[in-house]
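Participant: here is a sequence together with a model predicted from it:
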Amino acid sequence: MIKGLLIFFVGLLVSCYFFSFGFTFLPPSVNTKIILAGIGAPLLFVQLFRAQRVEISRPLFSATGLALVFSLVCYIATDVNRTEDFAYATYYLSFAIWLLAGYTVIMAIRQVHGYINFHILTYYLAAVCLAQCILALWIDSSPGVQSLVDRYIEQGQAFAQEVDRLYGIGASLDNAGVRFSIVLIMLSALFTRDLFQKKPLLLTALLLIVFFAIFILGNIMARTTSIGGVMGLLAMFFSTGLFHRIIRIEFVRFFTVLTILLLVAVLISMYFYAHNELFRGYMRFAFEGFFNYYETGEFRTDSTDKLSMNMWVWPTDTRTWLIGTGLFDGWIFNTDIGYCRFILYCGLIGFSVFAGFFIYHGLSFLSRYRQYKLLFLSLLAFSFVIWFKVSTDIFLIYALFYCVEGVQGALFTSKSTVENENSLLHLGNI
């Protein structure tokens, strides 16, 4: 009972980190990420004091240097253009806050379970994402719950309501879609690397259900989720031997479970689509492109139309191409596209440093964990794909990876045995 409550509490911490939000009764600058970072700072200080030395890993040291260089270039952009828009000129602060907040979360997980690694972190993130999807549906269908959430939680929900989009607590629009995508990619790594060796069939089925639930429900909230879902599916299909001449028996088991679950999901979806108007509306929004292709022969959505027609805004002079305008906040250039906004803010110089920042993360982790190269290549590709849609970044997941290494010594450890995983989910092998 106590262990269950502790796991639930840690899940809340993970959600407050991954889907940070503010409170209506606190200053706008204070959110759950800041609060977690405020807890992480003294925690880290105590640990360093006990160790009697300060040691920063070479990968994290290099990443810190890149974050500082990017912040400096953005500051120069604001100075040259005489603006006071320091959106990314203070990126080093965001970098530090994510690390400190992540440290709090990782230490909490380790205290409850005795260890921390990629597997257990993925389980928590997947559970949190699924909970946010369910919560968003609940808020949308219950005015009383929506009123209660809006009374105490500040997360920019006014805009979500204006454009008639679902939201959870800290999860809405493209930011939610980006986070859902990250977790779908991480789940696909479990399928393609570890679960076949351990053969826990019930655990495999459960995680597949969670994967597709996040994929479908996440698309109802933000169609950006499709990017991570498709990347995860491609990783499964191309790394599990499906297209090989000889297929291992564990892969046959996996695809048997996958086929059965897909068939059941399709039948259930068809039933509710035909008999429930609300569900039909959700599905038509989530998979608008496919419905348009089926009905008109053209794969398109309203959001992609807006992106292609109105939002590709580029600099018009050499100076702006090089160092930008020093402007980012708000709807200053009438575009959401990340490539456009970053280049317009700090030019190709700043954008090159920022791109290098994420290339470094991907290649650095890939070089240390080559057996999981598909995971880190997928995250690296996703870092650049999302900038076609929105100006955000995924350092929040790398911050957790760095913290796991700092606490446990390695992101993937031998302590993740079948018994440990099953004790977490109360499952046995079948």
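Facilitator: Okay, I see it.
Participant: make it CA atoms for all contacts and neighbour counts henceforth
Facilitator: Noted.
Participant: ok, which stretches of the stretch 201-350 of the chain are helices?
Facilitator: With DSSP state H, counting those that start in this stretch as the criterion, the stretch 201-350 of the chain has helices at 201-221, 225-239, 249-275, 277-286, 288-296, 302-310, 318-323, 338-368.
Participant: mind putting these into JSON lines with distance to Gln132 and mean neighbour count?
Facilitator: Listed next are these as JSON lines, based on distance: least, Cα to Cα, whole Å; neighbours: other Cα atoms under 10 Å:
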{"stretch": "helix 201-221", "distance to Gln132": "9", "mean neighbour count": "21"}
{"stretch": "helix 225-239", "distance to Gln132": "13", "mean neighbour count": "20"}
{"stretch": "helix 249-275", "distance to Gln132": "20", "mean neighbour count": "14"}
{"stretch": "helix 277-286", "distance to Gln132": "16", "mean neighbour count": "16"}
{"stretch": "helix 288-296", "distance to Gln132": "22", "mean neighbour count": "14"}
{"stretch": "helix 302-310", "distance to Gln132": "23", "mean neighbour count": "11"}
{"stretch": "helix 318-323", "distance to Gln132": "39", "mean neighbour count": "17"}
{"stretch": "helix 338-368", "distance to Gln132": "25", "mean neighbour count": "21"}
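Participant: can you pull out the strands in the stretch 101-250 of the chain?
Facilitator: For the stretch 101-250 of the chain, the strands defined by DSSP state E, counting those that start in this stretch cover 153-154.
Participant: which residues touch Leu184?
Facilitator: 126, 211, 214-215, 228-229, 232 (Cα atoms under 8 Å, 6 or more residues apart in numbering).
Participant: still on that earlier bit, nearest to Thr104 among the helices of the stretch 201-350 of the chain would be which one?
Facilitator: In terms of Cα to Cα, the element of these nearest to Thr104 is helix 338-368, at 21.0 Å.
Participant: starting at the chain centroid, how far to the very next helix or strand once past that closest one?
Facilitator: As assigned by DSSP states H and E, the chain's next helix or strand after helix 338-368 is helix 373-385. Its chain's average C-alpha position is 12 Å from that of helix 373-385, according to Cα atoms, centre = their mean, to the nearest Å.
Participant: now do stretch 272-283
Facilitator: 27 Å.
Participant: next, the distance between the ends of it.
Facilitator: Start to finish, the residues bounding stretch 272-283 are 10 Å apart (Cα to Cα, to the nearest Å).
Participant: this is the other structure I want to compare:
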Amino acid sequence: MVIRLLYDSGTVPKLNPPGYCSKPSPARRLNSSMSVSAALHARLTAPIHDRPLRTRRSEDVHSAVSFIGADPAVVELLKMARRVADTSATVLITGESGTGKELVAQIIREESASRAEPFVAVNCGAIPESLQESEFFGHVRGAFTGAVERKVGKLERADGGTIFLDEISEMSKSLQAALLRTLQSGEYSPVGSSETRFCNVRVIAAANRDLVEMVEAGEFRRDLYYRLNIIRLDVPALRERKSDIPLLCDHFLQTLGAKYGNPGLSLSRRTLDTLLAYDYPGNVRELENALRRAVILCGDRVIEPEHLPADMTSDEARNELIEELGDFQAAKANAVEKFERAYITAVLQRCGGIISRAASYSGLSERNFHEKLKRYEINARSFRAAAAARK
């Protein structure tokens, strides 16, 4: 098992921030761009079985962990994750729910020397406060009513490997104090025991709440926060990296289509536009679940907006992009730019950064493809390096 990272090193593409509005193109250039955009979209939304090149499946590389993205923020995040993997430093991963914080933790583990050792995930928010210490440290027989036998805690199970503490903001104050002791000395005691034990565990924590605000409000220990915040990795929300949506859709259509016996699906232009306009409060998880629903409900080869959840196809969601971008020509030019940038990125990833192959796949001449790379400041070498790292 190993990680599929889309970038390894080198310059990364610079994408415009959300809400960026470029100047309108001259009419002739704009019409030409729209023609190219329509042709590119036809290739992007072609059924998977019609595409000459396919992305490498996770079984072909050394990890099943897959974090899909080519946005500069994602590229930097994955580079940092790999950089800290072989250290023993505690890592704090922050980001909204559904952004993929546990995937980042798994990437750190898989890229480390302890990849063969246990990886134990603990969702602190899913454990009643009264049972948190027992779950984490274990307990001895008779420690409390109902403790009829010894329980091995998560910390002991993770010894020698990595423990991932998700939603650490929901950890009780008493467990926060005990965890601080463990981080400082490696010592802990099972509930109901005076015996001191030692563990060798890499701690990775994640939070979807602002821990600094919780510290100031007295809801989270300040000393524990500083102990956790040695290396901080911020996972961007999906609405902040919408250029990755075509990549994610391609990935989910392949995996979900195979899972539910409905392979070869593609997105209509209206569906892709709808997905690009939506804000995703549930982030990547929400996109995956929306496509899961669509794959199950779609009786044809093409997914239409009616196959998506109703909140994604509401008037507000459909009109959001137009409301942000202003007049028609500016909105049209900006939509073309966003689509072409996302498409070129997706094709380069699919073709391993080989420009001649990517140009042929897209139906563009190599000269035109090079012009688009230059226009959008996309470095094909980064894709080649990532493809080489996956072999």
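Facilitator: Sure, I can see it. None of these values were measured; they are calculated from a predicted model.
Participant: how close are the two chains, by TM-score?
Facilitator: The TM-score (TM-score structural alignment, normalised by the length of structure 2) is 0.27; 167 aligned residues with a Cα RMSD of 6.6 Å.
Participant: circling back to that earlier point, which one of the helices of the stretch 201-350 of structure 1 lies nearest to Ala41 of structure 1?
Facilitator: Of all those, it is helix 338-368 that lies closest to Ala41 of structure 1, at 23.0 Å by Cα to Cα.
Participant: grab the nearest non-local neighbour of Gly102 of structure 1.
Facilitator: Nearest residue to Gly102 of structure 1, sequence neighbours excluded (Cα to Cα, 6 or more residues apart in numbering): Leu400, at 5.2 Å.
Participant: against Phe18 of structure 1, how distant is the one you found?
Facilitator: The gap separating Leu400 of structure 1 from Phe18 of structure 1 is 10 Å, by Cα to Cα.
Participant: which element is Ala96 of structure 1 on?
Facilitator: Per DSSP H and E: helix 91-113 holds Ala96 of structure 1.
Participant: what packs against that helix?
Facilitator: Helices and strands touching helix 91-113 of structure 1, by 3 or more Cα pairs under 8 Å, 6 or more residues apart in numbering; DSSP states H and E, are helix 2-18, helix 32-51, helix 58-80, helix 395-408.
Participant: give me that answer again for 10 Å
Facilitator: Counting by 3 or more Cα pairs under 10 Å, 6 or more residues apart in numbering; DSSP states H and E, the packing neighbours recorded for helix 91-113 of structure 1 are helix 2-18, helix 32-51, helix 58-80, helix 118-141, helix 395-408, helix 418-425.
Participant: okay, buried residues for the shortest one please.
Facilitator: What that stands for is helix 418-425 of structure 1. For helix 418-425 of structure 1, burial by neighbour count (16 or more other Cα atoms under 10 Å) applies to 418, 421.
Participant: which stretch among the helices and strands packed on helix 91-113 of structure 1 comes nearest Phe251 of structure 1?
Facilitator: Closest approach to Phe251 of structure 1 among these (Cα to Cα): helix 418-425, 18.3 Å.
Participant: what distance separates the closest one from the middle of the whole chain?
Facilitator: With Cα atoms, centre = their mean, you get 24 Å for helix 418-425 of structure 1.
Participant: what touches both of Leu400 and Phe18 of structure 1?
Facilitator: Counting by Cα atoms under 10 Å, 6 or more residues apart in numbering, the shared contacts of Leu400 of structure 1 and Phe18 are 98, 101-102, 105.
Participant: any idea how far Arg193 of structure 1 is from Ser239 of structure 1?
Facilitator: Arg193 of structure 1 is 9 Å from Ser239 of structure 1, by Cα to Cα.
Participant: shared neighbours of the two, anything?
Facilitator: Common neighbours of Arg193 of structure 1 and Ser239 (Cα under 10 Å, 6+ apart) are Leu374.
Participant: I'd say Leu180 of structure 2 and Val203 touch.
Facilitator: No: counting by Cα atoms under 10 Å, Val203 is not a contact partner of Leu180 of structure 2; they are 11.2 Å apart.
Participant: need the helices and strands packed on helix 91-113 of structure 1 in JSON lines with distance to Ile349 of structure 1, can you?
Facilitator: Listed next are those as JSON lines, based on distance: least, Cα to Cα, whole Å:
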{"stretch": "helix 2-18", "distance to Ile349 of structure 1": "30"}
{"stretch": "helix 32-51", "distance to Ile349 of structure 1": "29"}
{"stretch": "helix 58-80", "distance to Ile349 of structure 1": "8"}
{"stretch": "helix 118-141", "distance to Ile349 of structure 1": "34"}
{"stretch": "helix 395-408", "distance to Ile349 of structure 1": "20"}
{"stretch": "helix 418-425", "distance to Ile349 of structure 1": "45"}
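Participant: returning to what we had before: what is in contact with Leu180 and Val203 of structure 2 at once?
Facilitator: Common contacts of Leu180 of structure 2 and Val203 (Cα under 10 Å, 6+ apart): Leu228.
Participant: follow-up on the earlier one: residues of the helix holding Ala96 of structure 1 that come out buried?
Facilitator: Across helix 91-113 of structure 1, burial judged by 16+ other Cα under 10 Å covers 91-92, 94-110, 113.
Participant: before we move on, the earlier item: switch the helices of the stretch 201-350 of structure 1 over to CSV; also include distance to Ile182 of structure 1.
Facilitator: Output for the helices of the stretch 201-350 of structure 1, formatted as CSV (distance: least, Cα to Cα, whole Å):
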stretch, distance to Ile182 of structure 1
helix 201-221, 11
helix 225-239, 6
helix 249-275, 21
helix 277-286, 18
helix 288-296, 22
helix 302-310, 21
helix 318-323, 31
helix 338-368, 13
